[in-house]
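Colleague: Return a 3D structure for these sequence lines:
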Amino acid sequence: MPGPKSGSGRRFNGASRADGIIAGRAGGSWQRGYTLIEVLVAFAVLALALTLLLGTLSGASRQVRWSADAGRAALHAESLLAQTGVGEVLQPGRRDGEFEAGRYRWTLEVAPYQDPARPSPATVDPFAPRLLQLRLLVTWGDGGPRENLVVDSLRLVPQDLTQGVVP
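Modeller: Model prediction:
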């Protein structure tokens, strides 16, 4: 029983394999392979997958860098707060400086702590120690919006009798 004829007058018997490749016999020879469209679609899918993978890896490396920078900023802040008030009398005011040749900049503000539940100043013992609030701001980053870390702390300091009573 003869098969269907192609436009060129040659016989074509098509057979389908389990892997999706169509094999056919035209003019006595077997032809196997992928069409140009199938190859182009495969390359497009591969390019899309690689683009997504590289985007994910780029985002992950950016997060690792930010995490390392934030960790170093936290270590610098902890170190600076540990040294504050050691060997010197802690006084209200503002100081600033930098770490690692300017990569990290810091500002320390020291002010008397105002407790909303604190009794009126007339009932406070003038010789009692006082609380000071420390606010440390550490900033870093290249251009654009900078990253920052804010650390608040309280310190109990003795009353400075040479400068009078501070409420």
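Colleague: can we go C-alpha only for contacts and neighbour counts from here?
Modeller: Fine.
Colleague: list the buried ones in stretch 89-105?
Modeller: By 16 or more other CA atoms under 10 Å, the buried positions in stretch 89-105 come out as 90, 104-105.
Colleague: Just the terminal-to-terminal distance for it.
Modeller: End-to-end span of stretch 89-105 (CA to CA, to the nearest Å): 23 Å.
Colleague: now what about that stretch, what contacts it?
Modeller: With contacts defined as CA atoms under 8 Å, 6 or more residues apart in numbering, stretch 89-105 is touched by 73, 76, 84, 106-112, 132, 138-141, 157.
Colleague: From these, list just the buried residues.
Modeller: Buried among these by 16+ other CA under 10 Å: 73, 76, 106, 108-112, 132, 138-140.
Colleague: In this structure, mark out all the helices, start to finish.
Modeller: Assigned by DSSP state H, the chain shows helices spanning 36-83.
Colleague: coming back round to it: now, the most widely separated pair of the buried ones among the contacts of stretch 89-105?
Modeller: Largest separation among the buried ones among the contacts of stretch 89-105 by CA to CA: Pro112 and Trp140, giving 27.7 Å.
Colleague: any idea how far the residue nearest the centre of the chain is from Arg146?
Modeller: Centroid-nearest residue in the chain: Gln63, 3.7 Å away (criterion: CA atoms, centre = their mean). Distance of Gln63 to Arg146, computed by CA to CA: 15 Å.
Colleague: Second input sequence below; structure requested for side-by-side comparison:
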Amino acid sequence: MIKSGHVARQSGFSLLELLVAFVIMAISLTMLFRASGGSARAVGVAERQQGAVLLAESLLSMRDSVSPAGWQDAGNSGGYAWQVRSAPYATPVEGPSVPKLHEVEFVVSWQEGTAARTLAMTTLIPERKVEGLGAPR
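Modeller: Model (predicted):
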């Protein structure tokens, strides 16, 4: 005997509900992977830039003064191309006890994928005094 007016209700999800859930999950995972991929790229860029700063600081630590002729040098190290240039730096203060200064520029370049990156740092270094020139004996 079949009871009329009583419809059997199935429990569970319909096919449409499952498809919507999978689409939401796929979109969420795509956004998550893009965010983590961007973070990994940013870490790589920061590491290369930190290496460039470390190279420039190492070059600076090689000298505590500059000769009167200046400092001109270039080279390659660890995937970085570097260049050092100096020029006399004028100051309003002059005198026998005031050291002359040189403005020293460090330029470090490297390739990052297809893009060329450059880091430039500038500092002042005193000129080395030449001992014994013109001094009475």
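Colleague: Kindly provide the TM-score of these chains.
Modeller: Superposed pair, TM-score by TM-score structural alignment, normalised by the length of the second structure: 0.79. Supporting alignment: 132 aligned residues with a CA RMSD of 2.8 Å.
Colleague: picking up where we left off before, tell me the one of the buried residues of stretch 89-105 of the first structure nearest Val39 of the first structure?
Modeller: For these, the residue nearest Val39 of the first structure by CA to CA is Tyr104; the value is 52.1 Å.
Colleague: corresponding residue for that closest one in the second structure?
Modeller: In the second structure, the residue matched to Tyr104 of the first structure (TM-score structural alignment) is Tyr80.
Colleague: same thing with Ala47 of the first structure?
Modeller: In the second structure, Ala47 of the first structure lands on Ala26 (TM-score structural alignment).
Colleague: same check, this time on Ala74 of the first structure
Modeller: Match for Ala74 of the first structure (TM-score structural alignment): Val53.
Colleague: That match - nearest residue in space that isn't next to it in sequence?
Modeller: Distances taken as CA to CA, 6 or more residues apart in numbering place Leu119 nearest to Val53 of the second structure, at 7.6 Å, with adjacent residues excluded.
Colleague: tally of neighbours for the one you found?
Modeller: 14 (other CA atoms under 10 Å).
Colleague: My guess is it contacts Val107. True?
Modeller: Yes - Leu119 of the second structure is in contact with Val107 according to CA atoms under 8 Å; the separation is 5.7 Å.
Colleague: Please enumerate the shared neighbours of the two.
Modeller: Residues touching both Leu119 of the second structure and Val107 (CA under 8 Å, 6+ apart): none.
Colleague: residue contacts, Glu131 of the second structure?
Modeller: Contacts for Glu131 of the second structure (CA under 8 Å, 6+ apart) come out as none.
Colleague: ok, Val20 of the second structure to Met31 of the second structure distance?
Modeller: Distance from Val20 of the second structure to Met31 of the second structure, counting by CA to CA: 17 Å.
Colleague: counterpart of the residue nearest to Val53 of the second structure in the first structure?
Modeller: Matched to the first structure by TM-score structural alignment, Leu119 of the second structure sits across from Leu149.
Colleague: how far away is its match from Gln63 of the first structure?
Modeller: Taken as CA to CA, the span from Leu149 of the first structure to Gln63 of the first structure is 16 Å.
Colleague: For Trp110 of the second structure, see how far away the residue nearest to Gln111 of the second structure when sequence neighbours are not counted is.
Modeller: In space, and not counting its chain neighbours, Gln111 of the second structure is closest to Arg117: 6.0 Å by CA to CA, 6+ apart. From Arg117 of the second structure across to Trp110 of the second structure, the span is 5 Å (CA to CA).
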